[in-house]
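Chemist: After the sequence you'll find the predicted model.
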Amino acid sequence: MGGEAAHIVDLAPSDHKTHRVTVPSPVMSVTSGPKFDPASRSSALLRRKPVSTMAAEVEHSSLRRSMGLLPLITLSVGATLGTGIFVVLGEAAPKAGPAVIVSFVLAALAALFSALSYAELAGAVPVSGSAYSYTYATLGELVGWVCGWCLLLEYGVSIAAVAVGWGGYLNSFLETAIGVRIPEALSAPPGDGGVVNLPAAVVVLLAMVVLLGGIRESAAITVITTLFKIAVLVFFVVVAVFAFNSKNLTPFAPMGVAGIATGASSVFFSFVGFDAASTAGEEARNPQRDLPRAIMISLGVVTLAYVLVALTAIGAAGVDTLSGSEASLATVLKLVTGAGWPSTVLAVGAVVAIASVVLTVLYGQTRILVSMSRDGLVPGVFSRVTARRRVPAANTIIIGCVVAVLAALVPLGQLAEATSIGTLVAFGLVNVGVLVLRRTQPELPRGFRTPLMPVTPLIGLALCVLLVFGLAPQTWLAFGAWTLVGLIVYFGYGMRRSRLNG
């Protein structure tokens, strides 16, 4: 084709027949085999995937563009507003005391500064790979791979953690509604006194089935469930505020600044998912305009909800009541009203809310793997899209089954902190990436520009570093092991099979 490299893409039009089209790639040369020159190893680590190449691939993506601004906002809110407030509040309250409210604000600030960087990159590089694609385009293949590997940890482990929290609220609902509980042996992982967390595995598999039905159907369900859980949290705040007692806020910070920082590191898990909108870059109708808006609006909604719920929950019942409860908000309502029906309503809302988080975060993880697979860094099975439903079916099934096993066997606390460290590393790299792209491609069209450059991304990076060092040593060990495995996979498979390896 006139000396230009060509790549093959699958198009699946409305007649459900798959066509193969040869498209010129204006920037990079793509080879079909895993040729690799060991002498070029060092340059391979720094090679970047051009933004223009990403744009060419998106132009001929086989994923369906069907999502407007509202579905993108609800996708992002739906992926964020769930276990973080329904369950993790009870896990973090003992670490900071009533000042866990400030911990939420500190975590929100870290998320906000990173969100501003996310918004610019989402408008400039509107592809489905989220932070992975952004860092691949700005910081090189090795850093892009590490970021993508962290995102797999963030998304996969957070799905499992959310699913574990779902099981706790399901038990709360069953107990208040019909007076029965799922036996602990079948509702808790081995580390928490059970054998297997069956409800957690079931909700992941149900989300997998919904995603296999298609993006339009999944988006419609996400909109409905997100609006419902916002209504349930408003109900909680209205009920709890009438029992508010300022004495429950003293002493406010018994563990001091260190406790607040530790609490912020723990509750940062609550903000995992606001970037989910950026994983829909290839399925948004107007990604340059809508992705930045969706990211910023969703973060504002989630932060407001978290602060109001945490303040009213602690003010109404105190930290001791929240600590260690598997369904902390339902416990608060039962205590302050003396009746069972408010906690039943809350439990129903939590069951729906947390299930929707599983759905939206599982969606995000599959789309990140689509991008990594299309780049050749993971096997091609993860980027195969079905002609009829236009979904990565094999990818969804594989990830759904793996995460279901993880949710069934690992305790919530360990999952939440492992999610936080993966997220903080990815966010930090995004803050660096937006600085690099501003310098290397200042002329690139952007649907949103991060304000106060370079101060904003530098503050975002500093906050990520602050929070990541507040995590427990065992979390660092687990993250180190995960990163080591990722590097082995990259050097043993991804580097040689990368599509940039021309």
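Modeler: Noted; the coordinates are in hand. Numbering: from 1, shown residues only.

Chemist: only C-alpha atoms for contact and neighbour calcs from this point on.
Modeler: Fine.

Chemist: Need the nearest residue in space to residue 86, chain neighbours excluded.
Modeler: residue 329 (6.3 Å; CA to CA, 6 or more residues apart in numbering).

Chemist: Please disregard the earlier target; I meant residue 22.
Modeler: residue 8 (5.1 Å).

Chemist: Now do the contacts for the one you found.
Modeler: 20, 21, 22, 23 (CA atoms under 8 Å, 6 or more residues apart in numbering).

Chemist: before we move on, back to that, the residue nearest to residue 86 contacts residue 348, correct?
Modeler: No - Residue 329 lies out of contact with residue 348 (CA atoms under 8 Å); the separation is 11.8 Å.

Chemist: Of these two, which one has the most company?
Modeler: Looking at residue 329 and residue 348 with other CA atoms under 10 Å, you find the greater number of neighbours at residue 329, namely 30 against 20.

Chemist: show me where the stretch 101-250 of the chain has helices.
Modeler: Assigned by DSSP state H, counting those that start in this stretch, the helices in the stretch 101-250 of the chain fall at 131-138, 141-178, 184-187, 198-212, 215-241.

Chemist: Second structure follows, compare the two:
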Amino acid sequence: MAALGEQLFRRKPIVIQQKHHKGEELARNIGTFQLMMFGVGATVGTGIFFVLSESIPEAGPAVIISFIVAAICAGLSALCYAELASAIPVSGSTYSYTYHALGEIWAVIIAGCVLLEYGVAVSAVAVGWSGYFNELLENTLGFRLPDALSVSFIPGSDGAATGGIINLPAVVLVALCCLLLIRGVAESATVNTIMVLIKLGVLALFIVLGFTAFNADHFENFFAFGAAGISAAAGTIFFSFIGLDAVATAGEEVRNPQKALPRAIIGALIIVSTVYILVAIAGLAAEPVEFYSTEEASEAGLAQILENITGNPIWGTILAAGAVVSIFSVTLVTLYGQTRILFSISRDGLVPRKFLRVNAKTMTPIYNTVVVSTIVAIIAGFVPSDYLWDTVSIGTLMAFSVVALAVIVLRRTKPDLERPFRVPLYPVVPILTIAACVYILSGLAAITWVIFGTWIAIVLLYYWFYGRKHATLNDYTSAEQIAEPIRPEDET
């Protein structure tokens, strides 16, 4: 085994992206448009269907600026992702890029960030989906699931519990996504594309009807909550841009990845940013800031706004139905990204090889998918969404920062690496990406940092006692050896 210092900072050779990996391979079944819809599917819905009720009370009307700040930060990062994805088109996204550029210990830390980011994001979205599901039940069938089966357990400050026992709809949603992912990635991509188109149609309806009720008074005292409110809201909002990272996790299952990945990332960003900002403006135009602090806004806010605008519950029902269908795609793609990152970590030996097993018939990592889905379902069933949003943002922001740093490092250490897409205005763009992420991170609450720090400490302890001893790089001295096809005896 290598000396400790050498081991911690050793880098995975990039040559392996040009050959078959040692170990299981995934089938390349995804096209550019489907991949772009992966990005939109994982993003639009994650934020806009619920996050207005979280962010507007923080920033007031200036939440529009918060959306723009988050979009600019995500846009700068998207350019960095596009360069790395075109040069290193493998599963694992940020984790894999970090392993190649910065070394093993930083890859482990980023693995912790993205696993936290994806796992908590799926849970948060599933919890939010439950509210729209209940809204749809009430509008169509005239009843709601009782709180005991649709609201998470919440400990009260006086020791008494509020809320329910388990958020059952959230658990069922995760289970359905798990079954679809097990069936195959091509089927999952097709279902996701259909759901994304439904989602965009529903949000276009909201934008049009929202602007028909435009009230300029709702934008008075635009900066009443100050710069701190804008940065705090931007931090809350930022988790909704996780879809850009989800595109990169599909690097090994895309046809012609060196062209498809950059196009899909940038295309998804443009669609997502435009829709988010328009919906935020339409929502504020239709309802005052005070509305977004109410209970009805937090449970199914956009549907309630349409009911208030039109006086007819049918429009709210249509939006709730669209949300129920389309937010399924957010859960599906984010859960997919989580399993593919874990697949890559397992390939590198940092977690047990069971997570690397691919079913010969479906070409999907079934064991991996079941384990991830079970953990996510438990979190979604028992943890309220209020505890989840900012935890997702901090993982996303850390990942985006490291991607920008990886671009700078690889430009210096691997200047001859083939890069079908190159970040424009280098090094300004990656430096601005890091600065924007740090700015948003500064607005996150102290408790979020405590949770994050605790999680990373656990990850590092795991690496010390298991990961560093089982890393694939321990057994090989050259990139060519790492790239050799797996032998039957290696599976035992």
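Modeler: Looks like it came in fine. All values reported here derive from a predicted model rather than from experimental measurement.

Chemist: tm score of chain vs chain?
Modeler: The TM-score (TM-score structural alignment, normalised by the length of the second structure) is 0.93; 465 aligned residues with a CA RMSD of 1.1 Å.

Chemist: follow-up on the earlier one: so the residue nearest to residue 22 of the first structure, which state does it fall into?
Modeler: Counting by DSSP: H, G, I helix; E, B strand; the rest coil, the backbone at residue 8 of the first structure sits in strand.

Chemist: was I right about residue 60 of the first structure contacting residue 9?
Modeler: Yes - with contact defined as CA under 8 Å, residue 60 of the first structure and residue 9 form a contacting pair (6.7 Å).

Chemist: isn't residue 497 of the first structure right up against residue 376?
Modeler: Yes - between residue 497 of the first structure and residue 376 there is a contact under CA under 8 Å: 5.4 Å.

Chemist: those strands in the first structure, which residues are they?
Modeler: For the first structure, the strands defined by DSSP state E occupy 5-11, 19-25.

Chemist: State the span of the second structure onto which the last one is aligned.
Modeler: Think strand 19-25 of the first structure. Under TM-score structural alignment, there is no match for strand 19-25 of the first structure anywhere in the second structure.

Chemist: where's that strand relative to the chain centroid, distance-wise?
Modeler: 32 Å (CA atoms, centre = their mean, to the nearest Å).

Chemist: Check the first one too.
Modeler: A distance of 30 Å separates the C-alpha centroid of strand 5-11 of the first structure from that of its chain, computed with CA atoms, centre = their mean.

Chemist: and that strand with strand 19-25, angle?
Modeler: Counting by axes from the mean of the first three to the mean of the last three CA atoms, to 10 degrees, strand 5-11 of the first structure lies at 150 degrees to strand 19-25.

Chemist: residue contacts, the equivalent of residue 316 of the second structure over in the first structure?
Modeler: Aligned counterpart of residue 316 of the second structure in the first structure: residue 343 (TM-score structural alignment). Contact analysis of residue 343 of the first structure by CA under 8 Å, 6+ apart lists 173, 176, 329, 330, 331, 332, 333, 334.

Chemist: for residue 317 of the second structure, same thing?
Modeler: Applying CA under 8 Å, 6+ apart, we find residue 317 of the second structure in contact with 135, 136, 139, 140, 303.

Chemist: what's the second one in contact with, if anything?
Modeler: Read that as residue 136 of the second structure. Counting by CA under 8 Å, 6+ apart, residue 136 of the second structure has contacts 317, 320, 321.

Chemist: Give me the aligned partner of it over in the first structure.
Modeler: Per TM-score structural alignment, residue 136 of the second structure is aligned with residue 173.

Chemist: Please report the distance of its match from residue 64 of the first structure.
Modeler: 37 Å (CA to CA, to the nearest Å).

Chemist: Then residue 182 of the first structure?
Modeler: From residue 182 of the first structure across to residue 64 of the first structure, the span is 40 Å (CA to CA).

Chemist: cool, and residue 107 of the first structure?
Modeler: Taken as CA to CA, the span from residue 107 of the first structure to residue 64 of the first structure is 34 Å.

Chemist: can you check residue 144 of the first structure too?
Modeler: Applying CA to CA to residue 144 of the first structure and residue 64 of the first structure gives a distance of 25 Å.

Chemist: Identify the residue spatially nearest to the residue mapped onto residue 220 of the second structure from the first structure, adjacent ones excluded.
Modeler: Aligning on TM-score structural alignment places residue 220 of the second structure opposite residue 250 in the first structure. Nearest residue to residue 250 of the first structure, sequence neighbours excluded (CA to CA, 6+ apart): residue 98, at 7.2 Å.
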